[in-house]
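Asker: output the structure for:
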Amino acid sequence: MFEVVIVGSGPTSLYTIAALLDRPAGLSITVLEREEMSGTGMPFRPEETDSVLLANIASIEVPPICESLLDWITGLPDAVLSHLGISEDDLHERHFFPRILLGAYLRSQLGRLADLAEERGHRLHIYNSAPVVDVARVAGGYTVTALKEGELLSFSARSVVLATGHVWPEDDPEHGYYGSPWPSVKLHAIPATDIGILGSSLSGIDAALSIACAHGRFEEGGSRYVPGPEAEGLHITLMSRKGLLPEADFWCDLPYLPLEYATP
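Answerer: The predicted model follows:
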């Protein structure tokens, strides 16, 4: 069999697997994921992102894996959609859905790919909690070494795909300065005080939302902010270098679809 090792199990890994499964039968694909849960990708894991943050791509911009994002969301129970604040009117391809929902979609598609691999005569092996410690070039391919439960495992491969994705900065804030807003859940530790955010684009808005929701909540469809009992001192200022706020735009595949939103 032709052996392929993929390091990481996020979106890049999933689309790579989907493409490989279109090849003739006989592939052996090994996926090595360092986290306990595979398939979600770092920006979309519940422990890394805030539940109030939306993905910055609409469902029309997410290429289907085994099914489209919108079809998968439409099939979810009403109770799940209601818990995430998604109404029936939101179920269209230009809507922006919560990041954790996108992560759940990706994870579900990994399960579908595993079934598809078996149907098409391929082998797909997924190792969770298996960080890769070395990739070495050898005659005829590569040797990949991973650490699993204190034991070193070695995998031979003709091809290796490095799909390690995002890397959050490992910075410890000093005197209340955060060099990066990611992962966003770390911002929950910021007290209700005067806060300045350098930048007013998507990451700046994400940071403001994470801090605000740690000290209060949004009501009436997000149009009114209600601070919590300990949030009297909260004051957030977004400082924009250009004085602009971002405008959502959409990628449309051919045939071209008219945009619903446009700016000059």
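Asker: for the rest of this, base every contact and every neighbour count on C-alpha atoms.
Answerer: OK.
Asker: buried sites along the longest helix seen in the chain?
Answerer: For the chain, the helix reaching the highest residue count under DSSP state H is reported as helix 99-119. For helix 99-119, the neighbour count (16 or more other Cα atoms under 10 Å) marks 99-107, 109-110, 113-114, 116-117 as buried.
Asker: please apply the same query to stretch 73-91.
Answerer: In terms of neighbour count (16+ other Cα under 10 Å), stretch 73-91 has its buried residues at 73, 81, 86, 91.
Asker: what's the closest of these to residue 233?
Answerer: Residue 233 lies nearest to residue 86 out of these, by Cα to Cα, at 31.2 Å.
Asker: what sits against that closest one?
Answerer: Contact partners of residue 86, counting by Cα atoms under 8 Å, 6 or more residues apart in numbering, are absent.
Asker: please report how far the residue most central in space within the chain lies from residue 183.
Answerer: By Cα atoms, centre = their mean, the chain has its centre lying nearest to residue 44, at 3.0 Å. Applying Cα to Cα, to the nearest Å, the value for residue 44 to residue 183 is 10 Å.
Asker: contact partners of stretch 229-247?
Answerer: So stretch 229-247 is contacted by 191-202, 204, 208, 215-216, 263 (Cα under 8 Å, 6+ apart).
Asker: repeat that with 6 Å
Answerer: Outside stretch 229-247, the residues that touch it by Cα atoms under 6 Å, 6 or more residues apart in numbering are 192, 193, 194, 195, 196, 197, 198, 199, 200, 201, 215.
Asker: next SSE after the helix or strand hosting the fifth one?
Answerer: In this case it means residue 196. Using DSSP states H and E, residue 196 maps to strand 194-198. Where DSSP H and E defines the elements, the next helix or strand beyond strand 194-198 is helix 202-214.
Asker: how far away from the center of its chain is the next helix or strand after that next one?
Answerer: For helix 202-214, the succeeding helix or strand toward the C-terminus, using DSSP H and E, is strand 216-219. In terms of Cα atoms, centre = their mean, to the nearest Å, the centre of strand 216-219 is set 24 Å apart from its chain centre.
Asker: I have a second one here; can you model it like the first so I can compare?
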Amino acid sequence: METSKLAIIGSGPTALYILQHILSNAEAFLKQFYQISIFEKNAKMGYGMPYNPDFTDVYNIANISSEEIPELPQTLAEWLRAQDRDYLKTLNVTKFPIKDSEVYSRISLGEYFRAQFNILIESLKHHGFSIDEHTSTKVTDIKPISTTVAEVITATKRYRFHNILIATGHHWNPDHSTSSNYFDSLWPIFKLFNPDDRYYNFEIGILGASLSAIDVVTSLAHRHGKFSHYQNQLSYQLHPKAKGFKIVLHDVNGWLPHLQYEQVHPFREIYRYTTREALLALKTDHQNLFIETYFNNVCKPALLKALKKDELHDVVTLLNTKDFGFKQFIDTMAEKHEYINSFEGMRKELDLADTLLQKNKPVHWMETLDDLMYSLNFHTELFSAEDHLFFHTDVKPFLMNVIAALPLKSAQLLLALYDANCIELVSGKVEIETKSDTGIQIKICDSHDGVETKTYPLFINSSGNDDVTFDDFPFETLRKEGTISMAKAAYDHAAHTRKTHNTSNESTVTEEGELYLKLGGIAIDNTYRCLDDDGKPSQIIQDLAFNHIYGHRPYSYGLQACNATSCIVINALLDIELHDAQPIGIEIITKTYETKDDL
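Answerer: Take a look at the predicted model:
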């Protein structure tokens, strides 16, 4: 049986930033870990699922530019400029010169990540690390052997490690539908294409209108017609054999993502608008941090400055009102961004966004709120159950729609399709009623209690949810032996909250007379160590996979979160003070957030 020190499960962006932060601390890290083993279930290391050419399409556009990607050996723009133009064309990079502020294809980002991965591996070897790369190797289980050693189990071998970092990234189960006309995820996206290269000449239903849904739109649209530019306008011409082709997006609120905006600081920071001490001082005697307290003490002052810069004086007046809380702010700003016709609203927003980008004029309040919620995300274990519910039902949907960053070129594609009558957006909650080879029947319930049924020959669930429930956690032994536990939060006023939020028995659990809300996923501490049934942190296993830890980290998205999470974990591994089997107070653990590295 092989013995090693550190295992990394997964080789996508989170693993990439783990390696980057190990390299930044190579001298100190080498004293603790002489060997690093990386396990990847796919044939090649370094891509990450959203950027892997086996999953994503050449027409899918990344939603991040070079200047927004945290530090790696090269920037994306530098790497692209160094490539042969014929090679870049195969990655659908056709616009030159290469710009730091431009967004490029998803697969070009994947090739860039793979190149950076290889550079980091070679640099770590040069520093004296022994690196084992296990490709086409799926980890099927993890089994603790003692308090300091655990086994990583694959189909053919067992490996022993002193520390294991789970960085598996996105996870999509295979479709289990009984109908060939329904897909419960869009990945890999190639499965959605007509296998005989025939055209879809009917309406296609898509659940969701987020960035992943737009990936489906762009892939299918390019295969059923042609986009062309004329006098700086993009238009779409449907192929004659695709007559009848149309995409219908279904979103509960009838919202399309809002657009990429200019920023003062392209990188988020955990403590940009507050300090660790000031934030922790807001805790109650029961160790809660209430969202409304955070909003009043931290968010309001920062947002007032931002809104004044944006000249949104009406909102400034409201925000200065004593009883104007977070919910009122969300409703006010959402109303400003709601349109009777979302596509026409997008057209107006595109004109404004293009003007602001040309003038390098930021949208201060959006950037500020994103920073504030990024900071809050790393402290949500202090939430009561009530605040977790509020965050998930009100705050998060607002952030995911209004603070979204849809590239302007994606918006141009959507509007070209809209002008060609090839796309539509329907608001209302969707329920799948029947699935059969003759069609997928759905029920649409609108906000006015109206109900409509509709049948699609093809229906795709692009809601973008790949969260892994506690019962479906992929490493079964950890769950069965109690090495991991379910993420949960105590109610502050249990009896009142149960009635107010209409929580069900399935979403709550009672322990020692205390009522808890099940948050989903697994419990972790601030350094991502898995917490066992007794609340004690594992000395071996840290889980950085966002779809495993979404209960305690509900707003962890994108490469900057991958970078911050990896930095926190590596700093924690190097901090002897944290090598303890007992729970450590948040005052000590959050010191790992204050590093010289950009989090």
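Asker: I'd say residue 153 of structure 2 and residue 141 touch.
Answerer: Yes. Counting by Cα atoms under 6 Å, residue 153 of structure 2 touches residue 141, with 5.1 Å between them.
Asker: show me what the residue nearest to the centre of structure 1 aligns to in structure 2.
Answerer: By TM-score structural alignment, residue 44 of structure 1 lines up with residue 51 in structure 2.
Asker: one more: residue 135 of structure 1?
Answerer: Residue correspondence to structure 2 (TM-score structural alignment): residue 135 of structure 1 is matched to residue 142.
Asker: likewise for residue 60 of structure 1?
Answerer: Using TM-score structural alignment, the equivalent of residue 60 of structure 1 in structure 2 is residue 67.
Asker: same deal with residue 88 of structure 1?
Answerer: Under TM-score structural alignment, residue 88 of structure 1 pairs with residue 96 in structure 2.
Asker: if we can go back for a sec, tell me the one among the contacts of stretch 229-247 of structure 1 nearest to residue 154 of structure 1.
Answerer: Set against residue 154 of structure 1, the nearest of these by Cα to Cα is residue 201 (43.6 Å).
Asker: what's the separation between the closest one and residue 208 of structure 1?
Answerer: Residue 201 of structure 1 is 11 Å from residue 208 of structure 1, by Cα to Cα.
Asker: give me the more crowded residue out of the two.
Answerer: residue 208 (22 against 15; other Cα atoms under 10 Å).
Asker: give me the spatial nearest neighbour of the more buried one, chain neighbours excluded.
Answerer: Leaving aside its sequence neighbours, residue 208 of structure 1 sits nearest to residue 236 (Cα to Cα, 6 or more residues apart in numbering; 7.0 Å).
Asker: for the one you found, which three-state class applies?
Answerer: strand (DSSP: H, G, I helix; E, B strand; the rest coil).
Asker: measure the aligned partner of it in structure 2 to residue 49 of structure 2 for me?
Answerer: Matched by TM-score structural alignment, residue 236 of structure 1 corresponds to residue 247 in structure 2. Going from residue 247 of structure 2 to residue 49 of structure 2 by Cα to Cα gives 25 Å.
Asker: coming back round to it: from the contacts of stretch 229-247 of structure 1, keep the buried residues only.
Answerer: Among the contacts of stretch 229-247 of structure 1, those classed as buried by neighbour count (16+ other Cα under 10 Å) are 192, 195, 197, 199, 200, 215.
Asker: skipping its backbone neighbours, what lies nearest the third one in space?
Answerer: To tie it back to what came earlier, the one meant is residue 197 of structure 1. Nearest non-adjacent residue to residue 197 of structure 1, counting by Cα to Cα, 6+ apart: residue 238, 4.8 Å away.
Asker: ok, now the second one?
Answerer: Sequence neighbours aside, residue 236 is the residue nearest to residue 195 of structure 1 in space, at 4.8 Å (criterion: Cα to Cα, 6+ apart).
Asker: repeat that for the first one.
Answerer: Nearest residue to residue 192 of structure 1, sequence neighbours excluded (Cα to Cα, 6+ apart): residue 234, at 4.3 Å.
Asker: tally up the residues packed near the one you found, please.
Answerer: Neighbourhood size, residue 234 of structure 1 [other Cα under 10 Å]: 17.
Asker: number of nearby residues for residue 164 of structure 1?
Answerer: Residue 164 of structure 1: 19 neighbours (other Cα under 10 Å).
Asker: map it onto structure 2.
Answerer: By TM-score structural alignment, residue 164 of structure 1 lines up with residue 168.
Asker: quick one on the thing from earlier: now intersect the buried residues of stretch 73-91 of structure 1 with the helices, please.
Answerer: In this view, the buried residues of stretch 73-91 of structure 1 that belong to helices under DSSP H are 73, 81.
Asker: return the set of buried residues in stretch 153-160 of structure 1.
Answerer: 156, 157, 158, 160.
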